[in-house]
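Chemist: With the sequence up front, the predicted model follows.
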Amino acid sequence: MTLTDRLIAPGATRAEVTLGFSVAIGGAAGAAALAIRAHHPWPVVAVIAVLAFDLFGGSVVNAMGSAKRWYHRPGRTAVHHLGFVAIHIQPFLLAWVVPAFSWTAAVTIYVLAITGALIVTVAPAPLRRPIAFAVTAFALLWVTGVLAVPAEVAWFAPVLLIKLLLAHLLPEEASR
């Protein structure tokens, strides 16, 4: 399996690869610029840029046909999808390197992602898509309206939730 197969998906088209990496690089550059403007030291800027590369790129890549076919191939279960969500410990990495990003915010974001993923994966298949959007919308209400996070990483929770709950968990819909 090539690096592109691992980062995008096996069988990704040239357009998918270009789009995925372009969005990842753009997100990393934008997040790094915000971190620099907030006067974070270079190691913190680097961590934020890597997290942004993963989340921005992943939010687009996981919505692509090749990734949908890969992550929702025969034999994949809710346990696989929940495991994918669970390994996204980025909120804790952010709390570790950005002093104003609290551990409470990290735990809240992580719990919202896991709880949202549980709700989506147990929902009846015909309702999974609208439920995923509902859960994400309510989680966004919480993370943007209740949690206090530094402005330079305010993008983090919304992009993480989009990547996991909307892009990753939802299988490809058949064309009509």
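Modeler: Happy to help now that I have it.

Chemist: can we go C-alpha only for contacts and neighbour counts from here?
Modeler: Noted.

Chemist: Buried ones in stretch 90-103, by neighbour count?
Modeler: The neighbour-count check on stretch 90-103 (16 or more other Cα atoms under 10 Å) flags Q90, P91, F92, L93, L94, A95, V97, V98, F101, S102, W103 as buried.

Chemist: what's the spacing between the first one and P10?
Modeler: In other words, Q90. 25 Å (Cα to Cα, to the nearest Å).

Chemist: about what we covered before: which of the buried residues of stretch 90-103 sit farthest apart?
Modeler: The largest distance within these, taken as Cα to Cα, falls between Q90 and S102 and amounts to 12.9 Å.

Chemist: Could I get the buried residue list for the longest helix along the chain?
Modeler: Across the chain, the longest stretch assigned as helix under DSSP state H is helix 14-37. Across helix 14-37, burial judged by 16+ other Cα under 10 Å covers 16-17, 19-36.

Chemist: With stretch 61-74 instead?
Modeler: Per 16+ other Cα under 10 Å, stretch 61-74 contains these buried residues: V61, N62, A63, M64, G65, S66, A67, K68, R69, W70, Y71, H72.

Chemist: Please compare the first structure with the one that follows:
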Amino acid sequence: MTMTDRLIAPGATRGEVLVSFGTAFAGAALSVALAVGAGLPALAVGVIAVVAFDLYGGAVVNATRSAKLWFHRPGRTAGHHLGFVAVHVQPFILAWAVPGFGWTAAAVVYGSALTAALAVTATPPPLRRPVAFAATALALIWTTSLVSVPHAVAWFAPLLLIKLLLAHLLPEEAAR
């Protein structure tokens, strides 16, 4: 398996690779600029760079046809998808490294993503797409209005929800 197969998906097209990595690098650069502009310490800036690269790139990767076909191949279960969501512990990494990103905010963001993912995976397939959008929209209230995070990382929770709930959990649909 090649590095591209591991980072995107087996059979990823050249276009998928370019858009995915281009978005990852652009998102990381913009996020680092925000963090530096906010005067965050070097450790926080470094962590933000890595998290941003993963989330910006991952939101695009998970939306590609190649990744959807890979992640939703025969034999993949709700448990696999929930596990994928559960390993995204970046909220706690930010709470550890970024001043002002509290543990409560981390728990709310992580809990919202996991709860929404449970709702999506428990929904019958014909309703999964609208439920994913509903769960994402409702989780945005919790993650952007009920807890506060530093302005330099205000992009984090919405992007995490997009990556996990809308891009990852929804399978590729056949064209009509």
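Modeler: The structure has been received and is ready for your questions. From a predicted model like this one, the values you see are computed outputs, not experimental measurements.

Chemist: After superposition, what is the TM-score?
Modeler: Once superposed, the chains reach a TM-score of 0.99 (TM-score structural alignment, normalised by the length of structure 1), with 176 aligned residues with a Cα RMSD of 0.6 Å.

Chemist: List the ones among the buried residues of stretch 61-74 of structure 1 that fall in helices.
Modeler: V61, G65, S66, A67, K68, R69, W70, Y71.

Chemist: right, and the helix or strand after whichever strand or helix holds L94 of structure 2?
Modeler: Assigned by DSSP states H and E, L94 of structure 2 falls within helix 90-97. The first helix or strand that comes after helix 90-97 of structure 2 along the chain, using DSSP H and E, is helix 103-122.

Chemist: Please work out which residues outside that next one touch it.
Modeler: Helix 103-122 of structure 2 has contacts (Cα atoms under 8 Å, 6 or more residues apart in numbering) with 78, 81-82, 85-86, 89, 91-92, 94-96, 128, 131-132, 135-136, 139, 142-143, 147-149, 157, 160-161, 164-165, 169.

Chemist: Could you do stretch 7-19 of structure 1 as well?
Modeler: Contacts for stretch 7-19 of structure 1 (Cα under 8 Å, 6+ apart): M1, T4, D5, G20, V60, V61, N62, M64, S66, A67, W70.

Chemist: A49 of structure 1: which of the residues you listed is nearest?
Modeler: The closest of the contacts of stretch 7-19 of structure 1 to A49 of structure 1 turns out to be G20 (Cα to Cα; 15.5 Å).

Chemist: Please tell me I have it right and that closest one contacts L55.
Modeler: No: G20 of structure 1 lies out of contact with L55 (Cα atoms under 8 Å); the separation is 10.7 Å.

Chemist: Turn the buried residues of stretch 61-74 of structure 1 into JSON lines, including distance to V107 of structure 1.
Modeler: Listed next are those as JSON lines, based on distance: Cα to Cα, whole Å:
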{"residue": "V61", "distance to V107 of structure 1": "25"}
{"residue": "N62", "distance to V107 of structure 1": "24"}
{"residue": "A63", "distance to V107 of structure 1": "26"}
{"residue": "M64", "distance to V107 of structure 1": "29"}
{"residue": "G65", "distance to V107 of structure 1": "32"}
{"residue": "S66", "distance to V107 of structure 1": "32"}
{"residue": "A67", "distance to V107 of structure 1": "28"}
{"residue": "K68", "distance to V107 of structure 1": "28"}
{"residue": "R69", "distance to V107 of structure 1": "31"}
{"residue": "W70", "distance to V107 of structure 1": "29"}
{"residue": "Y71", "distance to V107 of structure 1": "26"}
{"residue": "H72", "distance to V107 of structure 1": "28"}
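
Chemist: Identify, from these, the entry nearest to V44 of structure 1.
Modeler: V61 (25.1 Å).

Chemist: how about the nearest residue to that closest one, chain neighbours excluded?
Modeler: In space, and not counting its chain neighbours, V61 of structure 1 is closest to G20: 5.4 Å by Cα to Cα, 6 or more residues apart in numbering.

Chemist: what about the longest helix of structure 1, distance to the chain center?
Modeler: Distance of helix 14-37 of structure 1 from the chain centroid (Cα atoms, centre = their mean, to the nearest Å) equals 14 Å.

Chemist: Quick one: classify A148 of structure 1 as helix, strand or coil.
Modeler: coil (DSSP: H, G, I helix; E, B strand; the rest coil).

Chemist: Not counting sequence-adjacent ones, nearest residue to it?
Modeler: A105 (7.5 Å).

Chemist: Now for the one you found, how many residues are close by?
Modeler: The tally of other residues near A105 of structure 1 (other Cα atoms under 10 Å) stands at 21.

Chemist: Kindly report the same for the one 5 residues further on.
Modeler: By the measure other Cα under 10 Å, the count of residues near Y110 of structure 1 is 22.

Chemist: what about it, distance to V122 of structure 1?
Modeler: 18 Å.

Chemist: same check, this time on G58 of structure 1
Modeler: 23 Å.

Chemist: So for the two, which residue has more residues nearby?
Modeler: Between G58 of structure 1 and V122, counted using other Cα under 10 Å, G58 has the larger neighbour count: 26 against 10.
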